[in-house]
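# based on what follows, work out the 3D shape:
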Amino acid sequence: MRRTLWRPWSGLNVDSGVASDHAAPESSPSAPGHFERLTMMSDHPSTRQQTAAVTAMVPCYNEEACIERAYLTIRTELERFDDAEILFVDDGSSDQTLELIKSFAAADDRVKYISFTRNFGLEAAFTAGFKYASKDWTVQLDADLQSPPNEMHRLVAKALEGYDLVFGIRADRKDPGSERPDPEASSG
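Have a look, this model is predicted:
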């Protein structure tokens, strides 16, 4: 059974919860600067894996400026795992993204890729990535590293406690374009 570890976020605190028929347990925040909330869901919390096989899935579209940094950062994080792969999903990039991904794959047998003939959009890239991920757990990352790979081990650790889905939620976004317009503000 493949499972999903969804988007690690940095700059947050941890607040754990379990989706089930009973109330979510309270937990104290861990080290500041990590997850706002780390949410876990499972139908069978008693089912536990002793080791984790992980696919780091990275959708890409015209990422030539940042794809090498992403690859090196993710590769370093995956050293923590015995069985891991990086799956790049190139969504029809028109720059050198695909050529760079191919060079990573030629040098590193843990790198796999899917290449679309044109841009189909993020949802199609996610669908293909989840379909072709070969490991038990899939972690969705971003080529621009907005979802920091160095949080991946925390998601996996929680997952190995017996949850089928683990994700982090960011509280504070500091990146450009993250400001939401005030719905109360008038346009004039």
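# please count neighbours and contacts with C-alpha atoms only from this point.
Noted.
# check which residues of stretch 147-158 are buried.
147-156, 158 (16 or more other C-alpha atoms under 10 Å).
# quick one, what contacts the closest residue in space to residue 142 that isn't next to it in sequence?
Once flanking residues are discounted, residue 142 sits nearest to residue 58: 5.6 Å by C-alpha to C-alpha, 6 or more residues apart in numbering. Residues in contact with residue 58 (C-alpha atoms under 8 Å, 6 or more residues apart in numbering) are 86-89, 129, 140-143.
# this one as well, want them side by side:
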Amino acid sequence: MNPKYSLVIPVYNEETNIPELYRRLKAVIDKLGEAELILVNDGSRDRSLWLLRELHQQDSRVCYLSLSRNFGHQIAVTAGLNFVRGQAIIVLDADLQDPPELIPKLVEKWQQGYQLVYAQRTRRHRESWLKRLPAYIFYRLLRQLADVEIPLDTGDFCLMDRRVVDILNRMPERNRYIRGLRSWVGWRQTSILYERDPRFAGEVKYTLGKSLALAANGLVSFSRVPLRISTYVGLLAAAVAVLMAVLVLYWRLFAPSSPLTGFATILIAIFFLGAVQLVSIGILGEYVGRIYEEIKGRPLYVLSEVGGFTEIKSQ
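Predicted coordinates for the structure are as follows:
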């Protein structure tokens, strides 16, 4: 029989966290009852895969997928969602910043009839302002610009009903921003509040650069406003150019000795228009690049090893 609950955890170089992660998850799923753990090895270079094999041999509830290389966090989560068998699916990270002890609260909300329950951060322990401030700004900017309402201060830690996951698995997007996709599905959604713990051990995997790349992906995937902004800026530049032409003509006719008619004015105008063009091309390139990724039709990921599943699915 299929389990009632499925827990999906992406793993990337987390050998120092896996034993403690399993200990805390085991305490939770022992109380839940029918549950499976799906640990997705995202091309780890340490002993993470070996530890996943050991856990699978010790506990039949532990299943694992190993990707042939590092495909990224969102793709690793997607791979796990493709294999889930439960009716309620919980996604959390392996660094224990998402406390497994909150899972019963997520389940309680699901039992009340909510199809999506996400964990909303009220505080981030031991995170510098350099990481907290950009995150704070991004979530509020995305909420204003996105075509769908994406909750503030939420990560991938959530519970999704089977119907939500089935729809996510049918979505063909390659540049996946799961936090936006699950909101797009709709249905009844709610949140629980929690304080995010510091990483239990090891180095941070989501660097500032990766966080910014994920933010850009979310913004481009769920909003056409950047394209409109480039259009508006282009129209503004055109208006400024017309105004400059009128002013230069006026200065030439009525104030030929004015210093504003010299080379510096022309150079500033050229740099301004050039900057507008380059920014607009860059924004357009982001969208065209995503079209290019979609039409290539490559699989989202490649599996090198599977443990705990009777059939292997290809993506």
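# and the TM-score between these chains?
Here the TM-score for the pair of chains, by TM-score structural alignment, normalised by the length of structure 1, is 0.67; 132 aligned residues with a C-alpha RMSD of 1.6 Å.
# ok, so of the buried residues of stretch 147-158 of structure 1, who is nearest residue 71 of structure 1?
Set against residue 71 of structure 1, the nearest of the buried residues of stretch 147-158 of structure 1 by C-alpha to C-alpha is residue 149 (10.1 Å).
# wouldn't that closest one be in contact with residue 73 here?
Yes - assessed by C-alpha atoms under 8 Å, residue 149 of structure 1 is found in contact with residue 73 at 6.9 Å.
# what's the distance between the residue nearest to the spatial centre of structure 1 and residue 68 of structure 1?
Structure 1 has residue 140 as the residue nearest its centroid, 2.5 Å off, counting by C-alpha atoms, centre = their mean. Residue 140 of structure 1 is 17 Å from residue 68 of structure 1, where distance means C-alpha to C-alpha, to the nearest Å.
# what lines up with residue 230 of structure 2 in structure 1?
Using TM-score structural alignment, residue 230 of structure 2 lacks an equivalent in structure 1.
# just say helix, strand or coil for the residue nearest to residue 230 of structure 2 when sequence neighbours are not counted.
The shortest distance from residue 230 of structure 2 to any non-neighbouring residue, by C-alpha to C-alpha, 6+ apart, is to residue 280 (5.1 Å). Classification of residue 280 of structure 2 by DSSP: H, G, I helix; E, B strand; the rest coil places it in helix.
# wait, a strand at residue 69 of structure 2?
No - read with three-state DSSP, residue 69 of structure 2 is coil and lies in no strand.
# excluding sequence neighbours, find me the nearest residue to it.
residue 43 (4.1 Å).
# so which helix or strand takes in that neighbour?
Secondary structure from DSSP states H and E places residue 43 of structure 2 outside every helix and strand.
# touching, it and residue 66? I think so.
Yes - counting by C-alpha under 8 Å, residue 43 of structure 2 touches residue 66, with 7.0 Å between them.
# so for the two, which residue has more residues nearby?
residue 66 (24 against 21; other C-alpha atoms under 10 Å).
# distance check, the residue mapped onto that one from structure 1 against residue 173 of structure 1.
Using TM-score structural alignment as the criterion, residue 66 of structure 2 maps onto residue 115 of structure 1. Using C-alpha to C-alpha, residue 115 of structure 1 is found at 30 Å from residue 173 of structure 1.
# and if you look at residue 103 of structure 1?
Using C-alpha to C-alpha, residue 103 of structure 1 is found at 33 Å from residue 173 of structure 1.
# list the contacts of residue 101 of structure 1.
So, once contact is read as C-alpha under 8 Å, 6+ apart, residue 101 of structure 1 ends up touching 67, 88, 113.
# ok, so of the residues you listed, who is nearest residue 79 of structure 1?
residue 88 (17.5 Å).
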